[in-house]
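Visitor: The amino acid sequence is not available; the structure is as follows:
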């Protein structure tokens, strides 16, 4: 296109100014944009400063773009709805941020006029164009569906909004030797116990940090997980070796409310601090892999499978709703694969 565009402040309103030499074809095209106006005093056409228009004219996105007032009010109503339904704080934040991204893209369009075609436009012109992940796209779809189904009475056909095809990525798994390196390296016993408990019980980070001393049942050798993902309670077996470490840790730290507390007594240990603990540990061990806390949970499940534990029990221990989620570990277990002889060996 023979035109140039940039952001301007036109009459104290953020707009996108479009410059081009007088051309009948270009004038006809610029008029197809919603709320496109000609400024004779400035000598340019100007359009609403929206994400959609910025992407079209290849203007870098900024974080100053926000939904219009209707969008802001709708997000507040949506947030209150999610809170009343007792969604977790993480889910509320994720869904509201996703809806905000979508409504920002259409911040010059009344919500009642948004259609299924707009969802496709958003996916193609924002998600795919910016090479955002399919998981992020899936979050957007979840938020849009729930918003229009429960909060905004609208004629949009929610069931026709399709989810992106999921990427089939295998979970990252560590060897037992690598796990041992990681959980034995920290000098601080609190750090050592936290990493060990995640691996030995297959815990999510949030589940570990929500533990209270009363959730450790030493007589039955189990850990009781309250209100874990999906608002479900479950129990997992407690290793006798971990119980010894826990007793040593408890005598030294004497936590007041949570089993693992930060610098302030009675306050939950920060997830970011635990991630930093793992990062420091990896530097100390020299392990070059981009290990996360969740890798320890994946390794727990895979090592159980390799030791002969039935997949149904692993599903129960991990708290998976569907067996299909647990079956992914059969693809990374090396127990049977290592027994396969390569035809190369017979050459």
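Guide: Here it is on my side, so go on. No experiment lies behind these values; they were computed from the predicted model shown.
Visitor: contacts, neighbours, all on C-alpha from now
Guide: Noted.
Visitor: Please report how far residue 96 lies from residue 140.
Guide: 9 Å (C-alpha to C-alpha, to the nearest Å).
Visitor: Of these two, which one has the most company?
Guide: residue 140 (25 against 22; other C-alpha atoms under 10 Å).
Visitor: Please, which helix or strand holds the more buried one?
Guide: helix 134-146 (DSSP states H and E).
Visitor: what's the next secondary structure element after that helix?
Guide: Sequence-wise, the next helix or strand downstream of helix 134-146 (DSSP H and E) is helix 176-184.
Visitor: Against which helices or strands is whichever helix or strand comes after that next one packed?
Guide: Using DSSP H and E, the helix or strand that directly follows helix 176-184 along the chain is helix 189-201. For helix 189-201, the elements it packs on are helix 176-184, helix 205-209, helix 240-253, helix 271-285, helix 293-306, judged by 3 or more C-alpha pairs under 8 Å, 6 or more residues apart in numbering; DSSP states H and E.
Visitor: neighbouring contacts of the second one?
Guide: Right, the one you point to is helix 205-209. Helix 205-209 has contacts (C-alpha atoms under 8 Å, 6 or more residues apart in numbering) with 194, 197-198, 225, 228, 258-260, 268-271, 293-294.
Visitor: What are the buried residues along it?
Guide: Within helix 205-209, the residues that qualify as buried are 205, 207, 208, 209, counting by 16 or more other C-alpha atoms under 10 Å.
Visitor: again with stretch 228-238
Guide: Neighbour counts over stretch 228-238 (16+ other C-alpha under 10 Å) mark 228, 235, 236, 238 as buried.
Visitor: so what's the third one up against?
Guide: Read that as residue 236. Per C-alpha under 8 Å, 6+ apart, neighbours of residue 236: 201, 222, 223, 224, 225, 317.
Visitor: Relative to residue 38, which of the helices and strands packed on helix 189-201 is closest?
Guide: Among those, helix 271-285 comes nearest to residue 38, with 50.7 Å by C-alpha to C-alpha.
Visitor: Now do the closest one: distance to the chain's middle.
Guide: Counting by C-alpha atoms, centre = their mean, to the nearest Å, helix 271-285 is centred 20 Å from the centre of its parent chain.
Visitor: Confirm that residue 5 sits in a strand.
Guide: Yes. Counting by DSSP: H, G, I helix; E, B strand; the rest coil, residue 5 falls inside a strand.
Visitor: how deep is it tucked in, by neighbour count?
Guide: 18.
Visitor: Check residue 200 too.
Guide: Counted with other C-alpha under 10 Å, the neighbours of residue 200 add up to 20.
Visitor: Quick check: the gap between it and residue 15.
Guide: As judged by C-alpha to C-alpha, residue 200 and residue 15 stand 56 Å apart.
Visitor: A further structure is provided below for comparison with the first:
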């Protein structure tokens, strides 16, 4: 939580590439760990008052009956990011963030999403180095951070699973376990911390 707080409050030059990268990372973290592709694909039609309702791009080829919409309750910080970086034309058919354009090919979409992901990762790496955070903080880490904070706050695994858009609790349990090992490793290293003091 302390590291997340540092990232959230990291001072950036307004409207710089670093500012945009940090904001998109924070937005992902605040919005159920939404991945960059899903963020890029959001339209104003996905906004419903204080909520964002969307389907993951990853599941678009799944039968509609098996798809569950993901509902994100927007915090004031997430709303501020939409206001800051969002398309001024708030038509229901407009993308919220001006990254994709209508009628682009799947290859063009992929290239634009990959470019934004690389930019976010590049600047987040610089930010965490400046902050002295010794771990990779990528777009994927925003999803992990969202899940970890919920888990450690005592949120039921069913809620975390639904928020992430997983189809089974097993997927979520495996997902959470995969990065709990990092925490176990950190604690194990504390057992020999005295070596650093020698």
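Guide: Yep, that arrived. Note that the structure is a prediction, hence the values are computed from the model and not measured.
Visitor: Once they're superposed, what TM-score comes out?
Guide: Between these two chains, after superposing, the TM-score reads 0.64 (TM-score structural alignment, normalised by the length of structure 2); 156 aligned residues with a C-alpha RMSD of 3.1 Å.
Visitor: rewinding a little: would you turn the buried residues of stretch 228-238 of structure 1 into a markdown table with distance to residue 284 of structure 1?
Guide: Putting the buried residues of stretch 228-238 of structure 1 into a markdown table (distance: C-alpha to C-alpha, whole Å) gives the following:
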| residue | distance to residue 284 of structure 1 |
| --- | --- |
| 228 | 32 |
| 235 | 33 |
| 236 | 30 |
| 238 | 28 |
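Visitor: Could you list which of those residues belong to strands?
Guide: 228, 235, 236 (DSSP state E).
Visitor: What's the match for the last one in structure 2?
Guide: Residue-level alignment of residue 236 of structure 1 against structure 2, with TM-score structural alignment as criterion, gives residue 72.
Visitor: Residue in structure 2 paired with residue 298 of structure 1?
Guide: In structure 2, residue 298 of structure 1 lands on residue 144 (TM-score structural alignment).
Visitor: got the contact list for the residue most central in space within structure 2?
Guide: What sits nearest the mean C-alpha location of structure 2, by C-alpha atoms, centre = their mean, is residue 28, with 2.4 Å. For residue 28 of structure 2, the contacting residues are 34, 35, 36, 39, 139, 142, 143, by C-alpha under 8 Å, 6+ apart.
Visitor: Now which residue in structure 1 aligns to it?
Guide: In structure 1, the residue paired with residue 28 of structure 2 is residue 198, using TM-score structural alignment.
Visitor: ditto for residue 6 of structure 2
Guide: Aligned partner of residue 6 of structure 2 by TM-score structural alignment: residue 181.
Visitor: Could you find the closest non-adjacent residue to its match?
Guide: residue 285 (6.6 Å; C-alpha to C-alpha, 6 or more residues apart in numbering).
Visitor: what's the spacing between the aligned partner of that neighbour in structure 2 and residue 156 of structure 2?
Guide: Using TM-score structural alignment as the criterion, residue 285 of structure 1 maps onto residue 131 of structure 2. Taking C-alpha to C-alpha as the measure, residue 131 of structure 2 falls 32 Å from residue 156 of structure 2.
Visitor: Kindly report the same for residue 39 of structure 2.
Guide: From residue 39 of structure 2 to residue 156 of structure 2 the distance is 25 Å (C-alpha to C-alpha).
Visitor: what's around residue 48 of structure 2, how many residues?
Guide: For residue 48 of structure 2, the tally of surrounding residues (other C-alpha under 10 Å) stands at 12.
Visitor: wait, what's in contact with it?
Guide: Applying C-alpha under 8 Å, 6+ apart, no residues contact residue 48 of structure 2.
Visitor: Go through stretch 38-51 of structure 2 and flag the buried ones.
Guide: Buried residues in stretch 38-51 of structure 2 (16+ other C-alpha under 10 Å): 38, 39, 40, 41, 42, 43, 44, 45, 46, 47, 51.
Visitor: And the last one, what's its match in structure 1?
Guide: In structure 1, residue 51 of structure 2 lines up with residue 222, judged by TM-score structural alignment.
Visitor: Could you do the fourth one as well?
Guide: Under the alignment (TM-score structural alignment), residue 41 of structure 2 maps onto residue 210 of structure 1.
Visitor: so its match makes contact with residue 258?
Guide: Yes. Using C-alpha atoms under 8 Å, residue 210 of structure 1 is in contact with residue 258, at 6.8 Å.
Visitor: in which helix or strand would I find the nearest residue to residue 71 of structure 2 once chain neighbours are set aside?
Guide: When the adjacent residues along the chain are set aside, residue 71 of structure 2 lies closest to residue 53, with 4.7 Å between them (C-alpha to C-alpha, 6+ apart). According to DSSP H and E, residue 53 of structure 2 maps onto strand 51-54.
Visitor: Contacts for that strand, please.
Guide: So strand 51-54 of structure 2 is contacted by 42, 46, 47, 69, 70, 71, 72, 73, 74 (C-alpha under 8 Å, 6+ apart).
Visitor: what's the farthest-apart pair in those?
Guide: Within the contacts of strand 51-54 of structure 2, 69 and 74 form the most distant pair, 15.4 Å apart (C-alpha to C-alpha).
Visitor: So for stretch 78-85 of structure 2, what gets flagged as buried?
Guide: Neighbour counts over stretch 78-85 of structure 2 (16+ other C-alpha under 10 Å) mark 78, 81, 82 as buried.
Visitor: I'd like to know which of those residues is nearest to residue 152 of structure 2.
Guide: Nearest to residue 152 of structure 2 out of the buried residues of stretch 78-85 of structure 2 is residue 78 (C-alpha to C-alpha; 21.7 Å).
Visitor: who's in contact with the closest one?
Guide: 26, 27, 30, 31.
Visitor: before we move on, what about residue 270 of structure 1?
Guide: By C-alpha under 8 Å, 6+ apart, the contact set of residue 270 of structure 1 is 209, 262.
Visitor: And it, how close does it get to residue 276 of structure 1?
Guide: From residue 270 of structure 1 over to residue 276 of structure 1 (counting by C-alpha to C-alpha), the distance is 10 Å.
Visitor: Just give the number of residues close to the residue lying closest to residue 267 of structure 1 once chain neighbours are set aside.
Guide: Nearest non-adjacent residue to residue 267 of structure 1, counting by C-alpha to C-alpha, 6+ apart: residue 261, 5.6 Å away. The number of residues packed near residue 261 of structure 1 is 22, by other C-alpha under 10 Å.
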